[in-house]
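J.: Sequence and computational prediction follow.
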Amino acid sequence: MQLSFLTPLFDRRGPWATVYFDPAQNDESGAKRRELSVREACRTLEDEGADAATVRAVRDALMDIGPAEDPSGRVVFAAGGEVVLSHRLSRPPQRLIAGWAPLPRLTPLLELSSQDPVCLVAYIDRTGADFERRGAAGPQDAGQVEGRQHPVHRTATADWSERHFQLKVENTWEQNAAEIAEALNTAYEESGADLVVLVGDPRERAAVHERLPEAVRQVTTETEHGARAAGSSSPALEEAVEEARRQHNRRRIEEALDRFRAGRVGVPDKPTDAVEGVPALVEAVREHRVETLLIRPDGADLARETWIGADPDQVAVRRTEARTLGENEPLPVRADDALLRAAAVTAADVLIVPPSDGDGDGTDVPTGGLGALLRWTYEPAPA
């Protein structure tokens, strides 16, 4: 998951109020539970030292959250008497999460917001295609392309002139498929998508698929559901797109963990492109070496104390170390929050690793719950 949408949280200093809120059911008892949850969240913020203006802003924002618009709830981040960011959740929190701290509380957001990849859906027919970007902000128009409109329909006769006409139809199809593939490649690059799903007639999908650049073909799938025509959307199409996103994400996590296991420090004097543990990660984020931050939510290191300054790369394991980085008044924060802030401002990716299932299969990596794939290899320091 890319964290660029969290940028507003790092443009100003805290402290921050963070509340993960489930609006419950849309009935009388649900309304009562929502009111009680709002009171509990605000009371928690007050007990932890939040100022009255920020608590009031949070209360107003929570009261506006309802099950019809946000069935899985929202997270609200507020500071300085105003709500800075409110983000829809993909899954409701199992409990109310509220806190007042120097940094926003971010790991639950990654768990409760779908980290399924950004998907570019191409709705194709014989004359062109419409592109739609599916990401955290919901479906968004990503452009369209129109090819030649005539001739595109074949005849059923065997007359020579008709066969010639059919050849022209075939040429039109081929030309349009090439134009769609070219436009789709451009839309893929401009949209920042991670994968592509082709929707339309099997022949048209295949013609476009085979003309895509190899790098795009490798992340492209097809579905038999749906078409370009208006009103052709269906639950089956929506499920096919979501399943394509889930499978892509599973493969991505598996590949990342394979690379992590192979590359982490473990062999003396061996160059590595993966690290784990808070001290090594702190060093890596200070040097902007983190390509992908790995977080296992049940890891003990997530809550480990670290020290931060005003700048995202001012992160240290000890308070005295933070002062040597130029921060006279460092603040204690959770390790995961400090690392996520640094990852966000350095355009690092973040992957949530499934918790260990306790079957001893070695899935409980990274050790302690925090690790990273690095942007370049380095020689570990001598022991």
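T.: Received it, and whenever you're ready, just let me know what you need.

J.: from here on, contacts and neighbour counts on C-alpha atoms
T.: OK.

J.: quick one: secondary structure of the spatially closest residue to Ser72 that is not a sequence neighbour?
T.: Of all residues not flanking Ser72 in the chain, Pro92 sits nearest, at 4.3 Å (Cα to Cα, 6 or more residues apart in numbering). State at Pro92, reduced to three classes by DSSP: H, G, I helix; E, B strand; the rest coil: coil.

J.: ok, Pro92 to Val75 distance?
T.: Note on Pro92: its distance to Val75, by Cα to Cα, to the nearest Å, is 10 Å.

J.: and the comparison structure, right after this:
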Amino acid sequence: MKLSFLDPLFTEPGPWASVYLDTSRDIDDPDRAIDLRWRHQRDALLAQGADRATVSALAEAVGTDRSLPGPHGQALFAAHGHLALVEELPEPPVRDRGRLDVLPDAAPLAVQRAPDIPYLAVALTRGGQWPADEGAADEGVDEGIDDRGPGDHVRVVSATGRWPTGRVSPGRRLSHQVPIDAWQRTAPQVARELADLAERDRAESIVLCRDPDDVWVPGVLVNQLPTRLRSRVTVVDDGCVTGPGGAAGPGVLEEHVGRVLDGCLSAADERLAEDFLAQRARHRRRSEGIDAAVAALQRGQARALLLTRGARLPECLWLGIQPPQIAMSAADLEAFGVTSFREEPADAALLHAVVRTGAELIVLPPDRIPLTDGVGVLLRYRYAPAQSAQ
């Protein structure tokens, strides 16, 4: 996973105020609950020495995700009185937290965003005509609808996104409503629009949700898709599509995407993981464990850092001024002649080194690739003797 979305956090020095907040709205009086949670974190930041301008910048963005249904959260970052980044979290944080530190506390955000797989989700619903204004805000709504009884229309609802953030950061949505007797001749046009959508967003997976009793409607559509896309289609055949307000509504398509993509890696991460396994077969000690990862980052030789969810990281690592200056201890940096260094939380220090050295991050499911310490590193070049961290 590329980490360019974190660039705003590494273009200026800290101190950084970082906040993770549960902003779920599936409770009674959510605004009051969110305000109470924020006040606790605001007070924590002020107690750590955050300036009021920075805290005020954060306050303006808290709860701005009020249009999102269900459980979710926010990650917010500010420095020197300016809001730098606000990201919606597909899952609320395990606990709210506010931290002021030299480095942004961005590792939990990066982990929640992984594996960042682009997808196209399609729901096919067969039923009666829906109200004329139902879905009117969607793009591409077919207006050629007559007033017929139940079972006389096909509705196609599609949405693009990136798993797992699609539910809180949706992409393009299209909706069509077609008389059943026009489906055979209309499906090619719908398939072309879906193919364009998939190509435009570089969808690696197409999740098609259908009624298990209806094989003909989705079969007609899939057969009209380009051959290159048919191999990416996964059919969710569990009766999830039942009509308006059901599975085709906002956020629910993404739940079915999750069933398909949970535990998967993006195509790019899969390739990097395969390269890592080949490398580890030759150089195991240089490929896994926190010591190997830090050594590779010191040399600017890390192509990708692999982290298993729940990796066993040390409490802290040591950083110098320059990006490659990362070490397990202050003594290690002193041995390289580094005279100015500081202790930082290990997850923040690793992410800082990964971003600043242009490496990528792969977050692995727990049992995908067993790793010492839950950490691995794919080297950018053939192994070479260690160089100075200066």
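T.: Arrived safely. The model shown is predicted, which means the values in this text are computed figures rather than measured ones.

J.: what's the TM between chain one and chain two?
T.: Once superposed, the chains reach a TM-score of 0.67 (TM-score structural alignment, normalised by the length of the first structure), with 337 aligned residues with a Cα RMSD of 4.8 Å.

J.: ok now do the residue nearest to Ser72 of the first structure, which residues does it touch?
T.: 21-22, 71-73, 112 (Cα atoms under 8 Å, 6 or more residues apart in numbering).

J.: repeat for Val354 of the second structure
T.: Residues near Val354 of the second structure by Cα under 8 Å, 6+ apart: 297, 302, 304-305, 360-361.

J.: what comes up buried for the helix or strand that contains it?
T.: Under the criterion of DSSP states H and E, Val354 of the second structure resides in helix 346-356. Under the neighbour-count criterion of 16 or more other Cα atoms under 10 Å, helix 346-356 of the second structure has 346-356 buried.

J.: what do you get for stretch 95-103 of the first structure?
T.: Using 16+ other Cα under 10 Å as the test for burial, stretch 95-103 of the first structure gives 97-103.

J.: and it, how far apart are its ends?
T.: Start-to-end, stretch 95-103 of the first structure (Cα to Cα) is 20 Å.

J.: Tell me which residues are up against that stretch.
T.: 13-22, 37, 41, 44-45, 48-50, 105, 331-333, 337-338.

J.: Please apply the same query to stretch 35-50 of the first structure.
T.: Under the criterion Cα under 8 Å, 6+ apart, residues 17, 19, 21, 52, 55, 58-59, 62-63, 96-100 lie in contact with stretch 35-50 of the first structure.

J.: From the chain's centroid, how far away is it?
T.: Computed by Cα atoms, centre = their mean, to the nearest Å, the separation of stretch 35-50 of the first structure from the middle of its chain amounts to 29 Å.

J.: residues of that stretch that come out buried?
T.: Neighbour-count burial for stretch 35-50 of the first structure, counted by 16+ other Cα under 10 Å, picks out 37-38, 41-42, 44-46, 50.

J.: what separates Arg284 of the second structure from Glu360 of the second structure, distance-wise?
T.: 20 Å.

J.: Hmm, I typed the wrong one, I wanted Thr160 of the second structure.
T.: Distance from Thr160 of the second structure to Glu360 of the second structure, counting by Cα to Cα: 24 Å.

J.: Same question for Pro385 of the second structure.
T.: Distance of Pro385 of the second structure to Glu360 of the second structure, computed by Cα to Cα: 22 Å.

J.: of those two, who's got more company?
T.: Glu360 (21 against 5; other Cα atoms under 10 Å).

J.: how about the residue mapped onto that one from the first structure, what does it touch?
T.: Correspondence of Glu360 of the second structure to the first structure, assessed by TM-score structural alignment: Ala348. Contact analysis of Ala348 of the first structure by Cα under 8 Å, 6+ apart lists 2-3, 290-293.

J.: give me that answer again for 6 Å
T.: Neighbouring residues of Ala348 of the first structure by Cα atoms under 6 Å, 6 or more residues apart in numbering: 291-292.

J.: Arg66 of the second structure belongs to a strand?
T.: No - counting by three-state DSSP, Arg66 of the second structure is not found in a strand; it is coil.

J.: picking up where we left off before, relative to Pro235 of the first structure, how far out is the match of Glu360 of the second structure?
T.: Distance, Ala348 of the first structure to Pro235 of the first structure, using Cα to Cα: 34 Å.

J.: got it, and Ala142 of the first structure?
T.: Distance from Ala142 of the first structure to Pro235 of the first structure, by Cα to Cα: 21 Å.

J.: Val208 of the first structure too?
T.: From Val208 of the first structure across to Pro235 of the first structure, the span is 24 Å (Cα to Cα).

J.: for the first structure, what's the longest helix?
T.: helix 160-191 (DSSP state H).

J.: Spatially central residue for the second structure, please.
T.: The residue lying closest to the centre of the second structure (Cα atoms, centre = their mean) is Arg113, at 2.4 Å.

J.: tilt between the helix or strand hosting Val145 of the first structure and helix 160-191?
T.: If you go by DSSP H and E, Val145 of the first structure is part of strand 138-146. Relative orientation of strand 138-146 of the first structure and helix 160-191, computed by axes from the mean of the first three to the mean of the last three Cα atoms, to 10 degrees: 140 degrees.

J.: List the neighbours of strand 138-146 of the first structure that are in contact with it.
T.: Here strand 138-146 of the first structure has contacts from 127-133, using Cα under 6 Å, 6+ apart.

J.: count of neighbours near Gly138 of the first structure?
T.: By other Cα under 10 Å, the residues close to Gly138 of the first structure number 9.

J.: Assign a three-state SS to Val377 of the second structure, would you?
T.: strand.

J.: quick one: what's aligned to it in the first structure?
T.: Checking TM-score structural alignment: Val377 of the second structure goes with Ala372.

J.: Against Asp349 of the first structure, how distant is that match?
T.: 10 Å.

J.: what sits in contact with each of those two?
T.: Residues touching both Ala372 of the first structure and Asp349 (Cα under 6 Å, 6+ apart): Thr292.

J.: quick one: buried residues of stretch 236-245 of the second structure?
T.: Within stretch 236-245 of the second structure, the residues that count as buried by 16+ other Cα under 10 Å are 236, 240-244.

J.: Of those, which is the nearest to Asp269 of the second structure?
T.: Each of these was scored against Asp269 of the second structure by Cα to Cα, and Val236 proved nearest at 24.4 Å.

J.: show me what contacts the closest one?
T.: Shown in contact with Val236 of the second structure (Cα under 6 Å, 6+ apart): 208-209.
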